[in-house]
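Engineer: structure for this input, please:
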Amino acid sequence: MLLKKAFTVFLVLYTQSLLGFQLQNDSTQYSHVLTLTQGGITSSKDTLPFWMQGNNSQRFRSGESNFIYSNLHLRKKISSKENLDYFYGVEWIGSVSGDVSGRFIQNYFGISYSNFLFTFGQKDEFFGNNNNLGFGNLINGNNARPIPKFSIQTRNWLPIFSSFLSVKGYIAHGWFEANRYQSNAFLHQKYLHFKFHPKNVPAEFSFGITHNAQWGGKNIRSNISQPTGFRNFMRILTAGKGANDALGTDKLNALGNHLGTWDFQIKINFGSDWHIINYIQWLWEDGSGLKPKNWNAGIYGFSVNQTHKLGFISELGFEFVNTSNQGGSLDGIGSGPDDFLNNSVYRNGWTYNNQVIGSPIFLILNAENKEENTINNVVKGLSIYSQGCIQNVTYNLSFRQFENYGTKLTPLESSIKLSSLVLNGSFSLAKSRILIGTEYNWGSYSSNLGFRIEFQKDIIFNK
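Structural biologist: Okay, the predicted model is just below:
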């Protein structure tokens, strides 16, 4: 019966044009594009290999394995020639395994005006400099589904002093789900980045801060609501201390739960064909962490890149992650580990839809408890990756290994280790795109082998 369902879904979508993996092609220059995806995954265990599921906006859910899926993604991108334009996106994914299920991943609408974008809805966004062939962004990753929000951001880098100094900014207000320990809490999110590019110097340097906050909401057990309103929003905006109606801890440190990153990157060009990138992402937690004192808690990355074309090896890089340093607050008040991504008031922690918003290497081992989570945040790891093109086949290859030790306050009795080897390749066939990928995991967390194949086709409605 399952095979009959699978074959039927496969045939229906195949006759409409097959597709895969959201790989960009020349059709991105057109206005309205419908991408149809038909794929299948098989796994040696009753769940997916780690990185097939992680950093994928929950397109594939925990516990799924040996299934076929279909993805429909309708979108309009912004015209590069228009001063005023609109854009939108709707993405739906369905799967057939023991049962048939479907869900929306993205739903958004936006307007671009001059150098600014105004967006409302659930949209995949990518912050910082981290490479998804590595561990991904530690805090603002795409491991969980997009959070519904309204955002304002600069369209590109805005020059301040010619090309010497440019700035890029973003601010958003969002809504967490209702079935949490702190029900219907708000999200505050922003970043501000600067880029220096001296004239006639083959190098550029960028740095900035990303700031997230969970605030408001009602405790599902006590029915006590956290402070909201404009004045408290201004406290959230500046990571300020709570007023008289706030909790005692929020009066001492900061109202709400604050966390974010400092991001640094240096890019150096070698001629017109190659450049190297060196980036650092440091974590910070709560108001005390706004000062970059956890300078050795985060990710360090380095890559060599081919600039204008794909070669046999167009990118070769590595990342090293270490979050074992977690300083306490200032002045000895509430001193102790910052406990990244966890919070005593917002006890689901930095999650959405019961999934860590940041990198999946921050493990949740009590995922069945949807009211409270413990995010195991002490991690060390190494990633080595490459991508390129061999004849008409593009590929990416990555090796990732990490060890999770639990938290500073509650370390695991035995650390959890996982190593992964991932290989993906894609090529064109009969005006479609085909992607074939495999992943092998080994270690104390999981030993698993998975295989994935996708077919891709873009249907263009108008130019």
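
Engineer: C-alpha only now, for contacts and for neighbours.
Structural biologist: Fine.

Engineer: the nearest residue to F320 once chain neighbours are set aside in helix, strand or coil?
Structural biologist: Leaving aside its chain neighbours, F320 sits nearest to L382 (4.6 Å; criterion: CA to CA, 6 or more residues apart in numbering). Following DSSP: H, G, I helix; E, B strand; the rest coil, we place L382 in the strand state.

Engineer: list the contacts for the nearest residue to L259 once chain neighbours are set aside?
Structural biologist: Take L259 and drop its neighbours on the chain: the residue closest to it by CA to CA, 6+ apart is E285, 4.3 Å away. By CA atoms under 8 Å, 6 or more residues apart in numbering, the residues touching E285 are 258-260, 338-341.

Engineer: mind putting those into a markdown table with distance to D331?
Structural biologist: Below are the contacts of E285 laid out as a markdown table (distance: CA to CA, whole Å):
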| residue | distance to D331 |
| --- | --- |
| H258 | 18 |
| L259 | 19 |
| G260 | 21 |
| D338 | 14 |
| D339 | 18 |
| F340 | 19 |
| L341 | 22 |
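
Engineer: between those, which has the most around it?
Structural biologist: Most neighbours among those, by other CA atoms under 10 Å: L341, with 28 neighbours.

Engineer: so that one versus E403, what's the distance?
Structural biologist: Distance of L341 to E403, given as CA to CA, to the nearest Å: 17 Å.

Engineer: so where do the strands sit in the stretch 151-300 of the chain?
Structural biologist: Along the stretch 151-300 of the chain, counting by DSSP state E, counting those that start in this stretch, strands occupy 158-161, 165-175, 182-183, 186-196, 203-215, 218-219, 257-270, 274-285, 298-306.

Engineer: quick one: M52 is in a helix?
Structural biologist: Yes - assigned with three-state DSSP, M52 falls within a helix.

Engineer: list the contacts of it.
Structural biologist: Contacts of M52 (CA under 8 Å, 6+ apart): 60, 439.

Engineer: straight-line length of stretch 138-153, end to end?
Structural biologist: 21 Å.

Engineer: what distance separates the longest helix along the chain from the centre of its chain?
Structural biologist: Among the segments of the chain that qualify as a helix by DSSP state H, the longest is helix 2-16. In terms of CA atoms, centre = their mean, to the nearest Å, the centre of helix 2-16 is found 31 Å from the chain centre.

Engineer: thinking again about what came up before, what's the closest of the contacts of E285 to S80?
Structural biologist: G260 (31.4 Å; CA to CA).

Engineer: how near is the closest one to N156?
Structural biologist: Distance from G260 to N156, by CA to CA: 22 Å.

Engineer: cool, L363 as well?
Structural biologist: 34 Å.

Engineer: alongside the first, I'd like the structure of this one:
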Amino acid sequence: MKYFATIILLSISSVLFAQKSGFTPEFSTSFSSYASSGDDLPFWMTANQNGMFTMQNNTYQLLQAGLTRSLERDSAKTWGYMYGANFVYGYAGASDFQVNQYWAGLRYKWLVLRAGAKPEPIQYAGLSSTNGNMYWSNNSRPLPGVTLSTDGFIPFLFWKNWFSFKAEYQENFLRDNRYVMDSHLHHKSLYLRAQLPKNWSITAGLDHNVFWGGTSPDYGKLPGIKDYFRYILGMAGSKTALQTDILNAEGNTLGMYLLKVGKAYNNFSLTFYYNHPFEDRSGLEMANLRDGLWGLHYANVNRKAFLTDAVVEYMNTRNQSGSFHLVPDPTPTEPTRRHGRGRDNYFNNSVYRSGYVYQNRMMGTPFFIPNINSEGISTGFHSTRMWMQHFGLKGNLCTHLTWKTMLSWSRNFGQYGDPYPSPLNEFSFLAESRYHSSKLPFDVKFGVAGDYGDRFQKRIGAYAGIHYAF
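Structural biologist: Prediction:
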């Protein structure tokens, strides 16, 4: 009960402070109850939920309370600010309380400085399996860190009527229980957008991520801030770095190319998006061209229609630049020659063995499921070669009732060096409806979800909840 009291007191005091200061925040609270026929909840009940589900059980109760103030959208204002927090109490045979989100930020003209742990904005009506980004899907708890970014897309010089850019520079602190303790995750991105005639738009971008620093149980303390520029620039390691980093790039580097093409029509819009992952130079040079995420989003201009949004996605990670990685291939003139540069083994690393996770949940596409050892620490992903098809639909059944459904098929092959004896197939679904009316001070949601296949336990579950905001 002390956790409930903490949430209520913090929320009330925040609202009172906001009112006295003339702020206009939004306070929200919700309660949801979940039940499953299996030992755990179905996949789409817990995936992409900001890491709120931390325990395994066939029943789960969640209480949330949050406060959010967004940046002003008035471009005439030189300064702006934002803040937010979300508190979560979960019960599943045991109790768990977490400050799931917390952040504060300051904007000066088009530049934004933010500190804390803030989730990514929801893309494609919340129907995408990855939120449109294989690396940042809101599947894990938001990472604590410091971010310097533009305030969205910014018009560029004398091309401002048709050309704009968006950039972000971020340092995240991984303070969870992981294989390399106290490590960091550096992230930066740059996106360019062109607005073309007849309502066409093209966006191209690059995401770059590097795990660096920390203390490894195998190698001791790894080089830290003194090698910072080597990490972020993808340079070879210094003399104090590991031998593999001296021969390659220091730290665990991974990233993504992104392409997005949009077209607006009179009654709807279409957006095609493509993610191309890379782990090293072979991926940068697109030797793994067949791998990536392809998606298409349909958005109806009429937001009261039966079908307002639809998403279809296909993801493939089977190529990985080939099945060989630098195997001996000597010739009479080159006795030390080695051939191949494949087995990229996405999101895994031999030094940062927890993989691309935070709080034991994958930070990117939720179809990568981490292995958790007996000490409760992620040891990376066993299945990194897979394909996936996903469909998402949502709309309105009537004036006060909305609907949403998601269907996903995947086939998992393990790894090149450790394949499954036969592929593991999996089908997961979710169907949800939400009732909202001006006559009630809260919204009501209810839904069902289930899994059927070889990867997860066969199970079906149901949930219901209420949500109140002012």
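
Engineer: TM-score of the superposed pair?
Structural biologist: Remark: TM-score between the superposed chains equals 0.87 [TM-score structural alignment, normalised by the length of the first structure]; 432 aligned residues with a CA RMSD of 2.5 Å.

Engineer: sorry, back to before: contacts for the longest helix of the first structure?
Structural biologist: The contact list for helix 2-16 of the first structure (CA under 8 Å, 6+ apart) reads 36-38, 68, 70, 96-98.

Engineer: could I have the buried ones of the residues you listed as PyMOL selection syntax?
Structural biologist: To isolate the buried members of the contacts of helix 2-16 of the first structure in PyMOL, using 16 or more other CA atoms under 10 Å:
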select buried, resi 36+37+38+68+70+96+97
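
Engineer: picking up where we left off before, spit out the contact partners of the residue opposite the residue nearest to F320 of the first structure in the second structure once aligned.
Structural biologist: Counting by TM-score structural alignment, L382 of the first structure corresponds to Q389 in the second structure. For Q389 of the second structure, the contact set (CA under 8 Å, 6+ apart) comprises 312-315, 408-410.

Engineer: equivalent analysis for T215 of the second structure, please.
Structural biologist: By CA under 8 Å, 6+ apart, the contact set of T215 of the second structure is 180-183, 221-222.

Engineer: could you dump the residues you listed into TSV and include distance to P142 of the second structure and neighbour count?
Structural biologist: Below are these laid out as TSV (distance: CA to CA, whole Å; neighbours: other CA atoms under 10 Å):
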residue	distance to P142 of the second structure	neighbour count
V180	19	26
M181	18	18
D182	16	17
S183	16	23
K221	26	15
L222	25	18
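
Engineer: how about stretch 47-54 of the second structure: buried residues?
Structural biologist: Buried residues in stretch 47-54 of the second structure (16+ other CA under 10 Å): 47-48, 50-54.

Engineer: equivalent analysis for stretch 147-159 of the first structure, please.
Structural biologist: For stretch 147-159 of the first structure, the neighbour count (16+ other CA under 10 Å) marks 147-155, 157-158 as buried.

Engineer: what's the answer for stretch 128-139 of the first structure, then?
Structural biologist: For stretch 128-139 of the first structure, burial by neighbour count (16+ other CA under 10 Å) applies to 128-131, 133-139.

Engineer: measure that stretch end to end?
Structural biologist: Termini of stretch 128-139 of the first structure sit 10 Å apart (CA to CA).

Engineer: roughly how far is it from the heart of the chain?
Structural biologist: 7 Å.

Engineer: what does stretch 94-111 of the second structure give?
Structural biologist: Centre-to-centre, stretch 94-111 of the second structure and its host chain are 16 Å apart (CA atoms, centre = their mean).

Engineer: just stretch 390-397 of the second structure next, same as before
Structural biologist: Computed by CA atoms, centre = their mean, the chain-centroid distance of stretch 390-397 of the second structure equals 21 Å.

Engineer: returning to what we had before: in CSV: the buried residues of stretch 47-54 of the second structure, plus distance to I8 of the second structure.
Structural biologist: Below are the buried residues of stretch 47-54 of the second structure laid out as CSV (distance: CA to CA, whole Å):
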residue, distance to I8 of the second structure
A47, 27
N48, 26
N50, 21
G51, 22
M52, 18
F53, 21
T54, 22
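
Engineer: the residues you listed: which two are farthest apart?
Structural biologist: Pairwise distances across the buried residues of stretch 47-54 of the second structure peak at 12.7 Å for N48 and T54 (criterion: CA to CA).

Engineer: all helices for the second structure, in order.
Structural biologist: Using DSSP H, helices in the second structure cover 2-21, 43-46, 228-232, 243-247, 281-284.

Engineer: out of the strands of the stretch 151-300 of the first structure, deepest packed?
Structural biologist: Compared across these, strand 182-183 shows the largest average neighbour count, a mean of 24 (mean count of other CA atoms under 10 Å).

Engineer: export the contacts of T215 of the second structure to JSON lines and tack on distance to W403 of the second structure?
Structural biologist: Output for the contacts of T215 of the second structure, formatted as JSON lines (distance: CA to CA, whole Å):
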{"residue": "V180", "distance to W403 of the second structure": "43"}
{"residue": "M181", "distance to W403 of the second structure": "43"}
{"residue": "D182", "distance to W403 of the second structure": "43"}
{"residue": "S183", "distance to W403 of the second structure": "42"}
{"residue": "K221", "distance to W403 of the second structure": "51"}
{"residue": "L222", "distance to W403 of the second structure": "50"}
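
Engineer: how close does the alignment partner in the first structure of F427 of the second structure sit to I375 of the first structure?
Structural biologist: F427 of the second structure maps onto S419 of the first structure when the alignment is built from TM-score structural alignment. Distance, S419 of the first structure to I375 of the first structure, using CA to CA: 20 Å.

Engineer: try P159 of the first structure
Structural biologist: P159 of the first structure is 40 Å from I375 of the first structure, by CA to CA.

Engineer: repeat that for G136 of the first structure.
Structural biologist: Distance from G136 of the first structure to I375 of the first structure, by CA to CA: 17 Å.

Engineer: which residue lies nearest the spatial centre of the second structure?
Structural biologist: Central residue of the second structure (CA atoms, centre = their mean): S137, 2.0 Å from the mean position.

Engineer: quick one: map F116 of the first structure onto the second structure.
Structural biologist: Per TM-score structural alignment, F116 of the first structure is aligned with L111.

Engineer: ok, that match - contacts?
Structural biologist: Here L111 of the second structure is in contact with 148-151 (criterion: CA under 8 Å, 6+ apart).

Engineer: OK, contacts around whichever residue in the first structure pairs up with I202 of the second structure?
Structural biologist: Aligned counterpart of I202 of the second structure in the first structure: F205 (TM-score structural alignment). Residues in contact with F205 of the first structure (CA under 8 Å, 6+ apart) are 195-197, 264-267.

Engineer: out of the residues you listed, the closest to H275 of the first structure would be?
Structural biologist: When the contacts of F205 of the first structure are compared for distance to H275 of the first structure (CA to CA), K267 wins out at 6.8 Å.
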